[in-house]
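1. the sequence and its predicted three-dimensional model are supplied below.
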Amino acid sequence: MESDYFRYVEKCYHCQIHEYFLWIPPNELNVMGSPSLFVAWRMDMIGPINFAASNKPHFILVAIDYFTKWVEVSAYKAITKKVVADFVCNNIVCRFEKLELIIVDNATNLNSDLMREICEKFRIVHLNSTAYMLQMNGAVEIATKNIKRIF
């Protein structure tokens, strides 16, 4: 029975993405270092999520600091490039000031021209990560799973 479970999980795409990796044996950690607090951030988008209090789907923007693992979260009805730009300005730049690096995945809203303009204005390095690269996305994906569990 257990071997059937493992075979099914290995073949199922959604199981591979959303499964908890508690059963994986420990191995060498790939740590993304940061020289100080709140300098390097990773952003991701979750959604659509149906909240219990509302029947309309919502989206969540998540930003996590690599060094402290501090999480900034905001929920929106729709995520546009203006919403992402406002989130970065209000929740990260204005609060933590020392931002030097933002790493995002290949979502179009996170890679818009407006986002690039903000990064140039505040002298922030804007990088893209490879999709589903656990070494780089691990902290955000764990935060995402915890946020999904809350809602």
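-> Cool, got the structure.
2. from now on I want contacts and neighbour counts done on CA atoms only, so please keep to that.
-> OK.
3. can you pull the buried residues of the longest helix along the chain?
-> If you go by DSSP state H, the chain has its longest helix at helix 134-150. Using 16 or more other Cα atoms under 10 Å as the test for burial, helix 134-150 gives 136, 137, 139, 140, 141, 143, 144.
4. closest to residue 101 among the residues you listed?
-> residue 136 (13.5 Å; Cα to Cα).
5. how about the helices in this structure?
-> 2-11, 13-18, 81-87, 94-96, 113-121, 134-150.
6. just the buried positions in the first one, please.
-> So that's helix 2-11. Here helix 2-11 shows no buried residue, counting by 16+ other Cα under 10 Å.
7. what's in contact with that helix?
-> Residues outside helix 2-11 that contact it (Cα atoms under 8 Å, 6 or more residues apart in numbering): 15, 16.
8. show me what the longest helix of the chain is packed up against.
-> Identification of packing neighbours for helix 134-150 by 3 or more Cα pairs under 8 Å, 6 or more residues apart in numbering; DSSP states H and E yields strand 40-50, strand 57-65.
9. second one coming, line it up with the first:
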Amino acid sequence: MRASRPRFTSVSLLLGTVAFSLALAPMIALRYGYDVLSRSVSGAGFLILLALAGCLWACGRRAVPTRVRRSAAAGLLLGVLWVIEIGINNVLAPPLPGRDILDDVFWAVIALGILLVAGVAAYGAGRLRAGVEAGAWAAWPAGPSPASQRCR
């Protein structure tokens, strides 16, 4: 008798979120697109999401399932930190010098978390590729890179 798989895994949650975003992107473009540039940017975002979904699907099929599940779960937890950081900035709205320091602390914790996930996977498997793979699966759901936060 086969062991039953859990209904919702971290990977299925991640792929479901990307699929939901793919469904929302055209609706948002139609509702909020007011000129050619905004619709072009929305189309580019849709294509990026589509590429991400394909990459997640392809990489997930070739990767070690346990490593993918653990790394994606860690990334989702790190993504919660990103949501908390956004909430603090939008609800509490700390003054600018403190806000920048707070952002940097959150992003340092997130980056160290991703590095820790990658390091543990590489050490456990004895292969650098395992660490890179685990780091990527942890980074995707954790949110945009800290470097992209400087553009706001």
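-> Okay, I see it. On a predicted model such as this, the values are computed, not experimentally measured, just so you know.
10. once they're superposed, tell me the TM-score.
-> After superposition, the two chains reach a TM-score of 0.29 (TM-score structural alignment, normalised by the length of structure 1), with 85 aligned residues with a Cα RMSD of 5.5 Å.
11. closest one to residue 113 of structure 1 among the helices and strands packed on helix 134-150 of structure 1?
-> strand 40-50 (16.3 Å).
12. buried ones in the closest one?
-> Buried positions in strand 40-50 of structure 1, judged by neighbour count with 16+ other Cα under 10 Å: 40, 41, 42, 43, 44, 45, 46, 47, 49.
13. which other helices and strands contact that strand?
-> strand 57-65, strand 101-104, helix 134-150.
14. one more time with 6 Å, if that's ok
-> strand 57-65, strand 101-104 (3 or more Cα pairs under 6 Å, 6 or more residues apart in numbering; DSSP states H and E).
15. which one, of these, ends up nearest to residue 75 of structure 1?
-> Residue 75 of structure 1 lies closest to strand 57-65 among those, at 4.3 Å (Cα to Cα).
16. packing partners for the closest one?
-> Counting by 3+ Cα pairs under 6 Å, 6+ apart, strand 57-65 of structure 1 packs on strand 40-50, strand 71-76.
17. give me the distance between the closest residue to residue 61 of structure 1 other than its chain neighbours and residue 104 of structure 1.
-> In space, not counting the residues next to it along the chain, residue 61 of structure 1 is nearest to residue 45; the distance is 4.7 Å by Cα to Cα, 6 or more residues apart in numbering. Residue 45 of structure 1 sits 9 Å away from residue 104 of structure 1, taking Cα to Cα, to the nearest Å as the criterion.
18. what do you get for residue 40 of structure 1?
-> Separation of residue 40 of structure 1 from residue 104 of structure 1 (Cα to Cα): 11 Å.
19. dump the buried residues of helix 134-150 of structure 1 into a markdown table; add distance to residue 61 of structure 1 as well.
-> Converted to a markdown table, these look like this (distance: Cα to Cα, whole Å):
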| residue | distance to residue 61 of structure 1 |
| --- | --- |
| 136 | 17 |
| 137 | 15 |
| 139 | 14 |
| 140 | 11 |
| 141 | 12 |
| 143 | 11 |
| 144 | 10 |
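20. the helices and strands packed on strand 40-50 of structure 1: which one's closest to residue 85 of structure 1?
-> strand 57-65 (11.2 Å).
21. now do the longest helix seen in structure 2: which elements does it pack against?
-> If you go by DSSP H, structure 2 has its longest helix at helix 96-125. With contacts defined as 3+ Cα pairs under 6 Å, 6+ apart, the secondary structure elements packing on helix 96-125 of structure 2 are helix 128-142.
22. now do the contacts for residue 125 of structure 2.
-> If a contact means Cα atoms under 6 Å, 6 or more residues apart in numbering, then residue 125 of structure 2 has no contacts.
23. what number of residues lie near residue 85 of structure 1?
-> Counted with other Cα atoms under 10 Å, the neighbours of residue 85 of structure 1 add up to 21.
24. against residue 57 of structure 1, how distant is the residue nearest to it when sequence neighbours are not counted?
-> Excluding its sequence neighbours, the residue lying closest to residue 85 of structure 1 (Cα to Cα, 6+ apart) is residue 115, at 5.7 Å. Note on residue 115 of structure 1: its distance to residue 57 of structure 1, by Cα to Cα, is 24 Å.
25. which of the two has more neighbours?
-> Set residue 115 of structure 1 next to residue 57 and count neighbours by other Cα under 10 Å: residue 115 wins out with 20 against 13.
26. that concludes my questions; thank you for your assistance.
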